[in-house]
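K.L.:
only geometry, no sequence info:
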């Protein structure tokens, strides 16, 4: 049996990819950044915190056998893929792409086409391993902005039966929640074998642990149910997981 553990990872300790159009912070090994002791937590392999400058972005590139969830915090991200899906992802609109047997897609900050005052787009992209390889590629999005106004944890993407309204991912052991908290508001984390809490914006206090600042994360093993309270306006992304990668 695993011993209860909360492993806090600070924002400044993340791997960084910084070029003229991209500022990307990687919570786990990614691309040219590799640490054998930091490849995943549960079934979560990627938690990239990205800022992309206007008129730039990720050109068409391939993915395979991965569930990819994108959450925009500011600005707008234009998605296009080889399955014919296209759209603009903005704050409060969750997106899931199942790479399955193989898919090509691009992600661009095209705010300069849509407004007179273009701005960087800030988003978090998370990759989860699917239950099985070789599924049919797919795409789904859902508007949950109004649900976030209540201040609680809102199911965003899930493979669990208990989350009928969430975007479906092909992993029955994982679910993603989001929350927007005003100062003083709090939420209780799920009680699950594995949790990943990421604070993309704002400052919060984690019960029994202390302060988490923007970009900080906490990895929970065999413990859950703690309260997270906002010190200032904050946003949370929480993965509940009931399995891990062997």
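P.N.:
Received it, and whenever you're ready, just let me know what you need. Quick caveat, the model's predicted, so the values are computed rather than measured. Residues are numbered from 1 along each chain as shown.
K.L.:
okay, CA-based contacts and neighbour counts for the rest of this
P.N.:
OK.
K.L.:
measure stretch 71-89 end to end?
P.N.:
Start and end residues of stretch 71-89 are separated by 8 Å (CA to CA, to the nearest Å).
K.L.:
For it, give me every contacting residue.
P.N.:
60, 90-95, 103-111, 119-125, 137-139 (CA atoms under 8 Å, 6 or more residues apart in numbering).
K.L.:
Any of those residues buried? List them.
P.N.:
Among these, the ones that count as buried by 16 or more other CA atoms under 10 Å are 90-95, 103, 105-111, 119-125, 137-139.
K.L.:
From these, which land in helices?
P.N.:
residue 111 (DSSP state H).
K.L.:
residues touching residue 236, list them.
P.N.:
Neighbours of residue 236 in contact, by CA under 8 Å, 6+ apart: 177-180, 197-201.
K.L.:
quick one: the helices in this protein?
P.N.:
Going by DSSP H, the chain shows helices at 111-114, 145-148.
K.L.:
Compile those helices into JSON lines and extend it with columns for distance to residue 79.
P.N.:
As requested, the helices of the chain are exported to JSON lines (distance: least, CA to CA, whole Å):
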{"stretch": "helix 111-114", "distance to residue 79": "13"}
{"stretch": "helix 145-148", "distance to residue 79": "19"}
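K.L.:
and residue 9, which of those helices is closest to it?
P.N.:
With CA to CA, the closest approach to residue 9 among the helices of the chain belongs to helix 145-148: 25.6 Å.
K.L.:
take the one below as the second:
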């Protein structure tokens, strides 16, 4: 079974400096039909104006993964971490018992475009943690590259959640197939471009929720960048 949710069906918030689309209930956007999908609790498609960002604020009991599409995001947190993440970088922050952090556009002129993902942790009250890894375009070209997983396999960031995240770049004749483990569900989010997901055409911002299927095929891409979530 494959269900499609189109980009314009998402929640939307425009704050001038921040333009954000919410795939699941978040802040002032309440959608009882889309609170979470398995362990996937938040998927925000954020565009942050130059010189702007989120001041110091707290989180707890959440696995937060940031995937940058363009520009750069400067991160600082109460664990002493500080870095700027850019396209190709994947950042994981485990909030656990509590952490403070800030996130600002690293440029004063150019917009930053990113996906902020929250995953429900397997257990509450864990120790806070931080990790970031870089994944080259050639590792995602025409294939699904695991970028986050519970066991940190193949050099991915390690999340304390029953979820794995794969990234792919699909264009032209390139094709990638994901064999879905028994009993798992899949969520596919098109970050940009367009492609077919198991025969259904999806554009930037669209998503597919897939259950009781043995495989998911990504094909006929038009400069597509896509994230695939394997979820319980």
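P.N.:
Noted; the coordinates are in hand. Source: prediction; values computed, not measured.
K.L.:
Tell me how they score on TM after superposing.
P.N.:
Here the superposed chains carry a TM-score of 0.95, computed using TM-score structural alignment, normalised by the length of the second structure; 230 aligned residues with a CA RMSD of 1.4 Å.
K.L.:
hang on, isn't residue 154 of the first structure packed against residue 147?
P.N.:
Yes. The pair residue 154 of the first structure and residue 147 passes the contact test of CA atoms under 8 Å, sitting 6.9 Å apart.
K.L.:
Pull out the buried residues from the strand of greatest length in the second structure.
P.N.:
In terms of residue count, the longest strand belonging to the second structure (DSSP state E) is strand 215-231. Judged by neighbour count using 16+ other CA under 10 Å, the buried positions of strand 215-231 of the second structure are 216, 218-222, 224-231.
K.L.:
what do you get for stretch 140-153 of the second structure?
P.N.:
140-150.
K.L.:
again with stretch 126-135 of the second structure
P.N.:
Buried residues in stretch 126-135 of the second structure (16+ other CA under 10 Å): 126, 128, 130, 132, 134-135.
K.L.:
next one: stretch 176-184 of the first structure
P.N.:
Buried, per 16+ other CA under 10 Å, within stretch 176-184 of the first structure: 176-182.
K.L.:
could I get the contacts of residue 236 of the first structure as JSON lines with distance to residue 211 of the first structure?
P.N.:
Below are the contacts of residue 236 of the first structure laid out as JSON lines (distance: CA to CA, whole Å):
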{"residue": "177", "distance to residue 211 of the first structure": "20"}
{"residue": "178", "distance to residue 211 of the first structure": "19"}
{"residue": "179", "distance to residue 211 of the first structure": "17"}
{"residue": "180", "distance to residue 211 of the first structure": "17"}
{"residue": "197", "distance to residue 211 of the first structure": "13"}
{"residue": "198", "distance to residue 211 of the first structure": "12"}
{"residue": "199", "distance to residue 211 of the first structure": "11"}
{"residue": "200", "distance to residue 211 of the first structure": "14"}
{"residue": "201", "distance to residue 211 of the first structure": "13"}
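K.L.:
re the thing from before, among the buried ones among the contacts of stretch 71-89 of the first structure, which ones are in strands?
P.N.:
93-95, 103, 105-108, 121-125, 138-139.
K.L.:
before we move on, the earlier item: strands - which of the buried residues of stretch 140-153 of the second structure land there?
P.N.:
145-149.
K.L.:
Just give the nearest non-adjacent residue to the residue nearest the centre of the first structure, would you?
P.N.:
Nearest to the geometric centre of the first structure sits residue 126, at 4.1 Å (CA atoms, centre = their mean). Distances taken as CA to CA, 6 or more residues apart in numbering place residue 47 nearest to residue 126 of the first structure, at 4.6 Å, with adjacent residues excluded.
K.L.:
what about the one you found, distance to residue 165 of the first structure?
P.N.:
Taking CA to CA, one finds residue 47 of the first structure at 23 Å from residue 165 of the first structure.
K.L.:
So which of these two has more stuff around it?
P.N.:
A direct count of neighbours by other CA atoms under 10 Å for residue 47 of the first structure and residue 165 places residue 47 higher, at 23 against 13.
K.L.:
what's near enough to touch the aligned partner of the more buried one in the second structure?
P.N.:
Aligning on TM-score structural alignment places residue 47 of the first structure opposite residue 43 in the second structure. Contacts for residue 43 of the second structure (CA under 8 Å, 6+ apart) come out as 22-24, 115-118.
K.L.:
For those residues, which ones persist in the first structure?
P.N.:
Retained in the first structure (both residues aligned by TM-score structural alignment, their matches' CA atoms under 8 Å) from these: 22-24, 115-118.
K.L.:
what's the farthest-apart pair in the residues you listed?
P.N.:
Farthest pair in those, by CA to CA: 24 and 115, 12.8 Å.
K.L.:
related to what we said a few turns ago, closest one to residue 22 of the first structure out of the buried residues of stretch 176-184 of the first structure, please.
P.N.:
residue 178 (24.3 Å).
K.L.:
Aligned counterpart of the closest one in the second structure, please.
P.N.:
Aligned partner of residue 178 of the first structure by TM-score structural alignment: residue 167.
K.L.:
What distance do you get for the residue lying closest to its match once chain neighbours are set aside to residue 28 of the second structure?
P.N.:
Spatially, and ignoring its direct neighbours in sequence, residue 167 of the second structure is nearest to residue 227 (4.6 Å; CA to CA, 6+ apart). Remark: distance between residue 227 of the second structure and residue 28 of the second structure (CA to CA) = 25 Å.
K.L.:
go on, residue 125 of the second structure?
P.N.:
26 Å.
K.L.:
Pretty sure residue 1 of the second structure sits against residue 214.
P.N.:
No. Using CA under 8 Å, residue 1 of the second structure is not in contact with residue 214, being 10.3 Å away.
K.L.:
And the two? Which one has more around it.
P.N.:
The residue with more neighbours, out of residue 1 of the second structure and residue 214, is residue 214; 14 against 9, by other CA under 10 Å.
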